[in-house]
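# Quick check, what structure comes out for this input:
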Amino acid sequence: MLLNPPYSFRGGSGVAIELAGTRLSVSPAAAFVWRVIEELPNLSGIAAILPEGVLHNIRDRPVWAAIEREFAVSARVSLGARSFRGAVVNAVLVTIDRTDSLVKAGRSAHLGRAPLGVCNCVEIVRGRVPVRVADQGGDTPFIHSTDLAGAVVLGKTGGNRALATPGHLVLFPRVGPRSAGRTRMVDGPVVLSDCVMALRLRDRNSAIRMLEWLRASSDALDSEYHGTGARHITVEAVGTLLRAAGWNAKHVRASTAISACDCAP
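As a prediction, the model looks like this:
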């Protein structure tokens, strides 16, 4: 059985479903899949063409968690943004197969380990300043994702120092092109575009180690970019990858000073 559920409703409204006695509002696509599974209790498996974002957005997670208790969910084929006439949307062909023994491949197969014997504290910083308001007549470099393509990160002057993030930073795009070839190290303070993600380390040597680790683990990082529209990576996904590799990671707001290190002595 192949499903092609509705992707969205005008106004972005959700669909109400009941899950384990709780009423939830989820995306139309997730609700459609859930109701098919509910109505066909002897279902062995289905395939569905879904908006890519439905597998990763927060409000649909309870649905997929419930489905994965009895089914293996696999994204098989990524469809280009212009696969459907008159629409620009990233879609994916997903198979949902009932199985008695779910064997899920971990990320560790292509995820390098954090270096041993050194402090592995790292702060995850999500950029906050939109490009349209970047030039505020200041003297601080503003760095957008497009500035990460060159060998040297120059940025553009004009950023407001009050919005700058200090410290030793390793940058990569949050939105748009994936991380491969766009991972760079800079010393702050710099103003970060809202299309940039930063990892802040306590010293330059630690930043160099992080840069090397990210480049060695680029496949794992790249696999976490998702989205029905522009593909992007979340703070949560970055934190999960870092902690799985042995980094002591936490999220902090942009423009804040580096916090105390939580590394064990």
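
# Going by C-alpha atoms from here, please, whenever you check contacts or count neighbours.
Fine.

# number of nearby residues for V238?
21 (other CA atoms under 10 Å).

# And it, how far from I143?
20 Å (CA to CA, to the nearest Å).

# can you map out the helices along the stretch 101-250 of the chain?
All helices of the stretch 101-250 of the chain, identified by DSSP state H, counting those that start in this stretch, fall at 204-216, 218-222, 235-244.

# export the ones you listed to TSV and tack on distance to R253?
Listed next are the helices of the stretch 101-250 of the chain as TSV, based on distance: least, CA to CA, whole Å:
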stretch	distance to R253
helix 204-216	19
helix 218-222	21
helix 235-244	11
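
# So which of these is nearest L24?
Set against L24 and scored by CA to CA, the helices of the stretch 101-250 of the chain come closest in helix 235-244, at 21.9 Å.

# any idea how far the residue nearest to the spatial centre of the chain is from L79?
Centroid-nearest residue in the chain, with CA atoms, centre = their mean: I233, separated by 2.0 Å. Going from I233 to L79 by CA to CA gives 19 Å.

# Ok, C195 next?
Taking CA to CA, one finds C195 at 24 Å from L79.

# now the other sequence, so there's something to compare against:
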Amino acid sequence: MRVDPFYTPSWLAAEMAAELDLRTGSLVADFTAGGGALLDAAEQRFGSAFSYLAADCDRRAVARLRSEHPRWLVGRADLLNERSLRQSPVWARRSAVSGVLVNPPFSYRGGAGMRSPNGSAVVSPAAACLETILSGMSPGSSVVALMPRGSRKSEKDRKLWQSWERRHALEVLRAYSRGAFPGAYARTEMLRFTVEKGPGVAAPSRPGVNRIIAGCTCIDIIRGRVPVHRRSQRESGPLAAFVHTTSLQEGEVELREEMCGWRWATPGPLVLLPRVGRFTPGKIAVWSESASVVLSDCMLAMRPLATPVDVLVSSLMSSFGVLAERYGGSCAPYLTVAALEAHVAELGYSPRRAQAGGPSELCSCGGGSAVMDVNQGSPLQGALISESARR
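Purely as a prediction, here's the structure:
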């Protein structure tokens, strides 16, 4: 398997270093150090109060790091090779590490994946690297990682993410669009893990991406209204993009050129999933724009008033198995609005039904207030197009 290196830009390295939560210890590490940008940023932030450990699988990168950073502890280690780790002096120092910054390899030729460190499943290289690091760290260690945004929602990595959420405290810090890495097109997100327990032991409840935040917990439940065969009917006035189950791809909404009339346009941000059809983790998708979209009648949407969409998505992903069992039917599986309401309520939210094309009402759970105007934004912005622009 060939891995393509894309080193971390200095501005992103500084953002990651700022998120390290160094409570104890004196050693900060990067086990896929590459050009050393992450540890450079950490050293600029924390100075001589900490020591720095750099490892990489590339011998040339290791030689360059040793030359440029004589004060660092530098050595060779390949997180994807068990033999390399057994023979690596720097990996042997991992128990003394209190903070890790990591930008693991994302891309790989062939797409076949590789075995997880325990050999139980085939996973992506990025997930395999992160599992190796998390399994080797001591309780209380802080790990700030940059991961491909699709990993949390992919079927290939799903079991690893479920294991991490049981074993560690996990926070999604921020997301980055395509173009963050010169020459690469992956969407990424920054995550922070606080290592809590060993494998198989649940981490204690604490604030984070997997917990409902304080305040308003209202979630609008919206069923799409437009049948696929009616999506192309011409209507006067502004149009909005049409979203069907085929638009849900690995956790994101891929818009096509199909447009519908404004009558049933629903403003975002939305968390979408299929009402009918095969349900997989990748079909839990986020429409993060405020612009409105028209939902097909095979779609269900959740619109939180105050809860960040990442928090809601994480709640759904962590309970994916239970939600999948709520799909019924002897032919094509389907999910009723009532079943989705029950699931959302069990997660601790306050679900309520809303009409497609209608505005969100004021908070009704008593935790706060919020209102969303269905007419927000210009018809020429986001997913909208005017009648004159269409012609």
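
# circling back: ok, C195 and L79 of the first structure, which is more surrounded?
C195 (22 against 17).

# ok, now how distant is that one from C121 of the first structure?
23 Å.

# Ok, P28 of the first structure next?
For P28 of the first structure relative to C121 of the first structure (CA to CA), the value is 40 Å.

# Same check on P189 of the first structure?
Taken as CA to CA, the span from P189 of the first structure to C121 of the first structure is 19 Å.

# Same check on A48 of the first structure?
41 Å.

# now do H226 of the first structure
26 Å.

# Repeat that for P265 of the first structure.
Taking CA to CA, one finds P265 of the first structure at 12 Å from C121 of the first structure.

# the more surrounded of those two?
The neighbour comparison of P265 of the first structure against C121 (other CA under 10 Å) goes to C121, with 19 against 4.

# Map the more buried one onto the second structure.
Aligned counterpart of C121 of the first structure in the second structure: C218 (TM-score structural alignment).

# Apart from its neighbours in sequence, what residue is nearest its match?
Counting by CA to CA, 6 or more residues apart in numbering, S350 is the residue found nearest to C218 of the second structure once chain neighbours are left out, at 4.6 Å.

# Trace that neighbour over to the first structure, please.
Checking TM-score structural alignment: S350 of the second structure goes with N248.

# Measure how buried that match is and give me the count.
Neighbours of N248 of the first structure (other CA under 10 Å): 19.

# which residues sit in contact with it?
Contact analysis of N248 of the first structure by CA atoms under 8 Å, 6 or more residues apart in numbering lists 120-122, 242, 262-263.

# And those residues, which is closest to G138 of the first structure?
V122 (28.2 Å).

# Does that closest one touch L199 like I think?
Yes: counting by CA atoms under 8 Å, V122 of the first structure touches L199, with 6.4 Å between them.

# Between these two, tell me which one has more neighbours.
Comparing V122 of the first structure with L199 by other CA under 10 Å, the one with more neighbours is V122, at 29 against 24.

# Can you tell me how far that one is from S255 of the first structure?
16 Å.

# next one: A237 of the first structure
Distance from A237 of the first structure to S255 of the first structure, by CA to CA: 21 Å.

# Name the residue in the two with the higher neighbour count.
S255 (20 against 13).

# Three-state assignment for the more buried one, please.
The three-state label given to S255 of the first structure by DSSP: H, G, I helix; E, B strand; the rest coil is coil.

# Return the residues in contact with the closest residue to it other than its chain neighbours.
In space, and not counting its chain neighbours, S255 of the first structure is closest to T165: 4.2 Å by CA to CA, 6+ apart. By CA under 8 Å, 6+ apart, the contact list for T165 of the first structure reads 188-192, 254-257.

# From E361 of the second structure, how far out is the equivalent of A237 of the first structure over in the second structure?
Matched across to the second structure, A237 of the first structure falls on A339, judged by TM-score structural alignment. With distances taken as CA to CA, A339 of the second structure is found 22 Å from E361 of the second structure.

# Start from the N-terminal end of the stretch 101-250 of the second structure and give the helices.
Under DSSP H, counting those that start in this stretch, the stretch 101-250 of the second structure gives helices at 125-136, 158-167.

# and R60 of the second structure, which of those helices is closest to it?
That would be helix 125-136 among the helices of the stretch 101-250 of the second structure, by CA to CA, at 20.1 Å.

# Would you mind listing the buried residues in that closest one?
Of the residues in helix 125-136 of the second structure, 125-134, 136 count as buried by neighbour count, 16 or more other CA atoms under 10 Å.

# cool, and stretch 136-149 of the first structure?
140-145, 147-149.

# count of residues packed around the nearest residue to L347 of the second structure once chain neighbours are set aside?
The spatially closest residue to L347 of the second structure, leaving aside those adjacent along the chain, is S315, at 7.1 Å (CA to CA, 6+ apart). For S315 of the second structure, the neighbour count with other CA under 10 Å is 18.

# Just give me the match in the first structure for S315 of the second structure.
Under the alignment (TM-score structural alignment), S315 of the second structure maps onto W213.

# Let me see the ranges of the strands in the stretch 151-300 of the second structure.
168-176, 188-195, 218-223, 239-243, 248-249, 252-253, 259-261, 265-267, 270-274, 285-287, 292-295, 299-304 (DSSP state E, counting those that start in this stretch).

# now for those, which one comes closest to L53 of the second structure?
Among the strands of the stretch 151-300 of the second structure, if distance is taken as CA to CA, the winner is strand 188-195, at 18.8 Å.

# Show where that closest one falls in the first structure, residue numbers please.
Going by TM-score structural alignment: strand 188-195 of the second structure matches no residues.

# which parts of that strand are buried?
Residues of strand 188-195 of the second structure classed as buried by neighbour count (16+ other CA under 10 Å): 188-195.

# The residues you listed into JSON lines, with extra columns for distance to G224 of the second structure?
Converted to JSON lines, those look like this (distance: CA to CA, whole Å):
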{"residue": "T188", "distance to G224 of the second structure": "29"}
{"residue": "E189", "distance to G224 of the second structure": "29"}
{"residue": "M190", "distance to G224 of the second structure": "32"}
{"residue": "L191", "distance to G224 of the second structure": "33"}
{"residue": "R192", "distance to G224 of the second structure": "35"}
{"residue": "F193", "distance to G224 of the second structure": "36"}
{"residue": "T194", "distance to G224 of the second structure": "39"}
{"residue": "V195", "distance to G224 of the second structure": "41"}
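
# now, the most widely separated pair of these?
T188 and V195 (21.6 Å).

# What is the nearest of the buried residues of helix 125-136 of the second structure to K159 of the second structure?
A127 (10.5 Å).

# What's the separation between the closest one and E341 of the second structure?
A127 of the second structure is 32 Å from E341 of the second structure, by CA to CA.
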